[in-house]
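>>> What would the 3D arrangement of this be:
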Amino acid sequence: MKARYVLLAGIAATSFATVAAAQTTPIQDTPVQAAPAPGEQPADTTATPAPIDGQDDIVVTAVARGTNRLNTSITTSSIGSDALIQLAPRTSGELLRNLPGIRVEASGGDGNANISVRGLPVASGGSKFLQLQEDGLPILEFGDITFGNADIFLRADFNVRTVESVRGGSASTFASNSPGGVINFISKTGEQEGGAFQLSSGLDYREFRVDFDQGGKLSDSVTYHVGGFYRIGDGQREVGFDGVKGGQLKANITKSFDNGGYVRLYGKYLDDRAIGYLPNPVRVTGSNSDPDYSSIANFSINNGTLHSANIRTAQTLDGNNRLTTRSIRDGQHPVVYSAGLETQIPLADDWNIVERFRYADISGGFTSPFPASVDSAQSIANGIGGAGAQLFYASGAQAGQRIADPASLNGNGLLANIVLFDVDLKSLNNITNDIRLNGSLPFAGGSLAVTGGFYASRQDIKSDWLWTSSVQTVADNGRSELVDVRTAAGVPVTQNGIPGYSASFFGNCCRRSYDLDYTTYAPFAQLGLELGRFNIDGSLRYDFGRARGSVAGSDLGTAFGSGITTFDINGDGVISAAERQVAVIPNARSPLDYNYDYLSYSGGVNFRLTDSTAVFGRYSRGGRANADRLLFGPSINTATGGLTDQGAAVDFVRQLEGGFKFRQGGVSLYATGFWARTEEQNFEATTQRFFNREYDAKGVEIEGRIARGPFSLSAGGTYTDAEITRDVLNPGVEGNRPRRQAKFIYQATPQVDFDRVTIGANVIGTTDSYAQDNNVLKMPGYTQVNAFVSIRPADNVTLSVNGNNLFDVKGITEAEEGAIPTNGIVRARSITGRTISAAVRFGF
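Sure thing, here's the model as predicted:
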């Protein structure tokens, strides 16, 4: 086995090769990006296309070289930097909803969005089968690390030139762990001189932000770009404290050579705090098949959150079982220091070597309250303190006072049993390298493109789960308060609103420690034949890797120690009832030690019918190596760290797609039919459930654009028919539609652009779906309308106003319950309600 690995690595290293499927960032890889001759102006590569996939003919993602979109058999779309300015999406997830075929549950704030493509499942969280990249290399090797989803560590600002997506197809062979697709955030590199400075503010929400960028020439052969942002405020929902606070700085410098080569150095610093919105209580009436979701009194589902100025810290034990105080205000807190190198070295004729390298030091945390249950205040009290239990305020202005009438508490009479998801992300560091050789040869009257290369990465996953529990009122606008419970006789059973310094409402589970590293190697190669109107290509990728490290936690079983002890948290010398339920991480650790390997392949044919039309077809098989979500489950032998089932290491996705492309005179239309079969093994933290399934999905994806004079319209829609075809652990759901998978999702952006005024709208919508895989409770479809207007009163000055969710619709993206419970309270996440912002931008 080892000899085979060495042989494959040696072959790849000597042949080098092409970039991994969406590791195709810079357009510098295309012939049009060759370095300019002395004295000539470089190509204007930072000119922004239309907001939604626009007029850029050249595709650089998932192809060996820049290729006309009509000449390739992959499905790709792009969003230009205009979209970041005009649409003003509140988060990166909201921006990505404008990509056809991409399903984004953008209800978690500045990260923690669930992202999928073409009916591939979201059995837990994150983006398991789809990779997010910056400048051609992955942000994280795995997009669904528990409490460390890749989008948490991404901020789209003025540094972004283009966002490109590849859906299905050659993503299987041009990137590791991303068979569903790749979304690549491509940075500006200074070919176009100038920059911008923008001040923006929420008009009906408290957030203040400054953005800037500047790029240009330092000499005839050296360009640079630098940019970033800083912000502060409550964020999209009122919380009574600075729920968002921080910013980002990115910079790069490029030296170009007369022979068309270049070398680029770049870096990024990100330190930003942003609330992570988790499911909140919502009232559901009607029937499961025709439900009506409505906000609870004094708690708005699309504007409220259980975060509060009255609940700012949590005391617990850290990963070394020492007393610590954690800040709930940190929310999703990414801290990233990264640096990279990219170079292109031209060889003889049309051959070149491209090397990409990046090291990222990533840490931070994830802290957010999750309601384990919501019920009437007296029912919650009785469940903790017995019949007739008494309630007292434990925080806020009324701390210590008895709640005499629980039924009228906060106008809704409800309490929530909270499990605080509190995770110390000690290290998600990764180091990534991609080296390749590409070129072409004459062949049978056409040309044969030859590519190949070697990819390597190492991904750390080092984190401690420090969950605690509390009881608090159901109130929005930052007004929620902790509540103490006493028995009918007045004996305290909570301490400052804490029933236990553990995940009390989850059976004291989940006090865990991870110390893991995953190594990935992948030689890959592609041949592409261009013969007349035909373009034919085939590619292979062989991934092999290893998982090493250890984990600790009582969830491993009694042999690894107890997870509960007594500890005098407040230091008063008395052990209270809550201090008898203090979670610890046992000293005994379980090893992780296994290897895996798999082969991916993809082949496609594109035929150019006319100068403006083409048809294509492609079949692919790609794999996704499972990472930390396998742990604490049945697939890992806790004694040896090996696999109990070798098939659990990798999940495969098989895809068939074909379609039609048209582009002429400001009109474009792309239609793709697709079929996918997916294997899925996963773990969901909120429900403590493991999954072992297979899915089928088939459908049609349509995307188009028309531009006539000042008017343009970009639109797209995806119809998906998905089914759970096999479930090892729960056969009763076989034949059902996967949860949260709508039949139809769509987006449209009409825009009118006059000389000094631009007016437009952005419409995002979905039909209904099921909350859970049992296909009982439905989540209604919704249409979200965003609108923007910008005025240019003078050259280089732009005033703009943007309305997000203009009609304040509720858009339920997920729900914990599979049917309406007796009390009619469901825990769900909704898109954020109406927010309006204004900005002034100065160009220079």
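
>>> CA atoms for contacts and neighbours, from now on please.
Noted.

>>> List the buried residues of stretch 679-697.
Neighbour-count burial for stretch 679-697, counted by 16 or more other C-alpha atoms under 10 Å, picks out 679-683, 690-697.

>>> Contact partners for the closest residue to residue 803 other than its chain neighbours?
Closest residue to residue 803 apart from its sequence neighbours, by C-alpha to C-alpha, 6 or more residues apart in numbering: residue 836 at 4.4 Å. By C-alpha atoms under 8 Å, 6 or more residues apart in numbering, the residues touching residue 836 are 202-205, 801-804.

>>> Identify the farthest-apart pair in those.
The most widely separated members of the contacts of residue 836 are 205 and 801, with 13.7 Å between them, by C-alpha to C-alpha.

>>> And what about the residue nearest the centre of the chain, helix, strand or coil?
Note on the chain: the residue nearest the mean C-alpha position is residue 151, at 3.6 Å, using C-alpha atoms, centre = their mean. Per DSSP: H, G, I helix; E, B strand; the rest coil, the secondary structure class of residue 151 is helix.

>>> Could you also give me the structure for this second sequence? I'd like to compare it with the first:
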Amino acid sequence: MRTITMLRATAASLVILTPASVAHAQSTPLAESTLRETDDATNAGDEILVTGRLGTVAQKKVDASYSITTISEKDLRERAIGNLAEAMQQIPGVWADSSGGVGANNTRVRGIPRGGYESLAVYEDGLPIQHDPGINWINVDQFLRIDETYSGIEAVRGGPSSIFAANAPGGLVNFIPRKGTPQLSGLLKLTTSDYGQIRGDAWLGGPIADGWRFSVGGYYNKDQGIRDPGPAANNGGQGRVLISKDFARGSISFGVKYMEDNNFFFDAIPLVRNGDDLKPLAPFNGHDDTLTGPQDGRVQIKTPDGIRKAQFNLFNQTSDLQFTLKGNTEFDDGTTVSGGFRYRDSTTDRNARGLNSLNTKAAQLSSVRANAVKAFAGRGATDVRLVYNDDGSAYGANANGNGLVGVNTFQSIQNPIKETMGLIELGHVYETGIGRHDVKLGLYGTTADWAHDRNDGVGLTEVAPNARLLDNVAVNAGGQVVGRVTDTGIQRYEARFAHSYGGYEDVAFYISDEWQITPKLRVDGGFRYETIWIHGYSEGVKSFNLGNPDTLADDNVLYGSDVFNRFDPKFSDHSYTIGANWQFMPEAGIFGRYTSTYRLPQIGQYRDNVLPTGIRSQSIEQAEAGVKFQKPWGSLYATLFYNSFKDVQFTNTYIDPASLRIVQEINYGDVSTTGVELEANLKPVRWFDVSATATYQEPKFKNYTYNTIVAGAPVTTSFDGNRPSSMPKVMASIRPRVSLIGGRLRVLGEWRYEGDKFNDDSNLVKLPAFSVFNASAELDVTQNVTVQVKGTNLSNALGLGQGGGQQLVPGAADGAVILARPILGRAVQGSVLFKF
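Sure, this is the predicted structure:
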């Protein structure tokens, strides 16, 4: 049965390999855009769009029956957008937090409470970068780096995105690579910054022979990070080659991309809370300090099989090799066929340290004293001390001005994944007595191999920037060290172990129709049916004593038991959408849409040694209505939206202070959201324009309860009516732009506002609202040389991206100190661009 399933999953991938003549210029499949760069920002409504399209006939943004945002090559360069989260911040209805650094950031779309990119499909050149963008510990943003090889972005919010894309209840984002040009052309861009950045981008494109064109480019970057962890925070790059040819009635392209990157993940720091006012705990500077430091490289995770391969001073290590083949053709009767195939082989090593809780020195020593003195009694132990790991000096009661001890999780997580994805679409347009039908049929398939290996240690550090490791040591009456509770800062090796491997196959069929009833009225609909087979094995866990008599850190090590539990679930679901658009004048229209969709489970939910129960597909109901207006001097797109998300799974993770085991609690709840999105542009004169976005939303929990034990008795607590964590009600941005000296000098400003949000689902800790000011200036020194300066967070605002730390009950940290992750502080970046 599984063999048949895998054949189905790969059948669509293989279709593109069959010989065929290729496509008519208007047959633009697989969400491929024909974005055209223009000097007039208001011309965006004239761009031909296909991302999220229900048909194949060319359609402008102003004619669309769903909400879509476009970001051109010019926008990418002027705004110096550096990563996926920063790109998402340009889109109304999307909350994106880039405070984590280059990758592993967080998003929320229209109030849907799914972390990472679980509700947002991310495509490149019309195919998924990763089938499921939100697999635990393998977020899609780890495999996407924005450089000069991209020509633009299209982003659909809600609407029909979940008909054409898997795992896209919130929307679909498509990154469009630059193709070869008729004549040889290229560019070289050199960038530096005040945080030690050295970066080079290059691109070259042109003709080969017989209509074939090439596009080759990439980048290399190295920097210390705005929050300097000691070693280079980011070091790596990517390269891409794209070969393409346009025929009279079709096109074909083949691309290869390879990325190798080490990047630092900025975790939470402690902050002092006074009501809703939060400030960094001394001696932290919230703008550019981080707990992570050079001593993290000393940490080793010891196991019964030896020392775990984990380099904590290299942070997140990611490699991704991607092959893509695409083609399309149009037959004599107007029928179009398009197909795409993608294979990728990637590995992610997540090496990170996260601060979980804080203790006073006295409390920390008290928690281990009795056990340590007993364990080393034969050596004369009478007491315990807290010392620095590097030189053995005593840790003072008021060290760093706070005297606190940090209990940290040192996580070493390895996630290799190989995926094969294929898509074939058949389109046909035909006339009837009552209008034109534009019909599309699609078949999508994926097959993948996946593994998850995790080893976590619990370790002690001081609470200070670039924190040093601490050791608990047992001493005799003379103060001499006779034993160690910890080992190189680690209090317990292997507090969490996971080893799982397997794969999945996914097959989806969809059909859609755009019915142009009259020149002004269009109705569309679509249906998708999808099945995923998830399979694999998860190893059980047992405790080991590694037998080192000099330390207690290895007395209770969790590791694999060599007993494997099989998982083999199958999930199916369907979605449908119906919409209407009334274009009452060429420059204006209104639309409405209802979508019933779903979010299927993913293999990452089976990564731990205790297999989950009750996993189910999650259902989402969405409705939206909008008005569109586009003139040469300005535009306005406004959308009212509603969604109801059923059976949302929430996992709460915490460290049991008694056993030092990491514990997980799974809860389910519902969330409903009502909101409005605005996207506008005004260009009153040729030399000035201003664009703006705004979102107001009201997300609320329903049917969300959890159980805890208080004084030995079960207690049920409800979060009904609460706002999900990391969801501001209000988000807004304004971007004025001035063009001077005949357009050679362009100055762009940005004000971005993020309303208050909660640190957790209990709504006990509120993270205050904040504003950020960014600016950039570009000067064309010559026709071929451009210099740019960009400043981010110019006011050095202490905005908090999201809450960090892990508590048993979300919001337990309602005392004097909480953990949260500030946005990055002020930074200045400069570049010079050479074009020919």
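
>>> Skipping its backbone neighbours, what lies nearest the counterpart of residue 412 of structure 1 in structure 2 in space?
Counting by TM-score structural alignment, residue 412 of structure 1 corresponds to residue 402 in structure 2. Spatial nearest neighbour of residue 402 of structure 2, excluding adjacent residues (C-alpha to C-alpha, 6+ apart): residue 282 at 6.7 Å.

>>> That neighbour contacts residue 401, doesn't it?
Yes: counting by C-alpha atoms under 8 Å, residue 282 of structure 2 sits close enough to residue 401 to count as a contact (6.3 Å).

>>> okay, the two: which has more neighbours?
Using other C-alpha atoms under 10 Å as the criterion, residue 282 of structure 2 and residue 401 rank with residue 282 on top: 16 against 13.

>>> Name the helix or strand for that one, please.
Taking DSSP states H and E as the definition, one finds residue 282 of structure 2 inside no helix or strand.

>>> taking the contacts of residue 836 of structure 1 one by one, which sit in helices?
In helices, defined here by DSSP state H, there are no members of these.

>>> From the chain's centroid, how far away is stretch 540-560 of structure 1?
23 Å (C-alpha atoms, centre = their mean, to the nearest Å).

>>> let me fix that: stretch 497-511 of structure 2
Centre-to-centre, stretch 497-511 of structure 2 and its host chain are 19 Å apart (C-alpha atoms, centre = their mean).

>>> so it corresponds to what in structure 1?
Taking TM-score structural alignment, stretch 497-511 of structure 2 hits residues 511-525 over in structure 1.

>>> What's the local residue count around the nearest residue to residue 531 of structure 1 once chain neighbours are set aside?
Spatial nearest neighbour of residue 531 of structure 1, excluding adjacent residues (C-alpha to C-alpha, 6+ apart): residue 446 at 4.6 Å. Close neighbours of residue 446 of structure 1, defined as other C-alpha under 10 Å, add up to 15.

>>> From residue 760 of structure 2, how far off is the alignment partner in structure 2 of residue 446 of structure 1?
Structural alignment (TM-score structural alignment) places residue 446 of structure 1 against residue 435 in structure 2. Distance, residue 435 of structure 2 to residue 760 of structure 2, by C-alpha to C-alpha, to the nearest Å: 52 Å.

>>> do the same with residue 743 of structure 2
For residue 743 of structure 2, the distance to residue 760 of structure 2 - C-alpha to C-alpha - is 47 Å.

>>> Which one's more surrounded, the two?
residue 760 (26 against 14).

>>> residue contacts, the more buried one?
Taking C-alpha under 8 Å, 6+ apart, one finds 724-726, 803, 810-811 in contact with residue 760 of structure 2.

>>> Take these and keep only those in strands.
residue 803 (DSSP state E).

>>> Format the contacts of residue 760 of structure 2 as JSON lines; extra columns: distance to residue 472 of structure 2 and neighbour count.
Formatted as JSON lines, those follow (distance: C-alpha to C-alpha, whole Å; neighbours: other C-alpha atoms under 10 Å):
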{"residue": "724", "distance to residue 472 of structure 2": "39", "neighbour count": "24"}
{"residue": "725", "distance to residue 472 of structure 2": "36", "neighbour count": "23"}
{"residue": "726", "distance to residue 472 of structure 2": "36", "neighbour count": "27"}
{"residue": "803", "distance to residue 472 of structure 2": "29", "neighbour count": "24"}
{"residue": "810", "distance to residue 472 of structure 2": "30", "neighbour count": "20"}
{"residue": "811", "distance to residue 472 of structure 2": "29", "neighbour count": "20"}
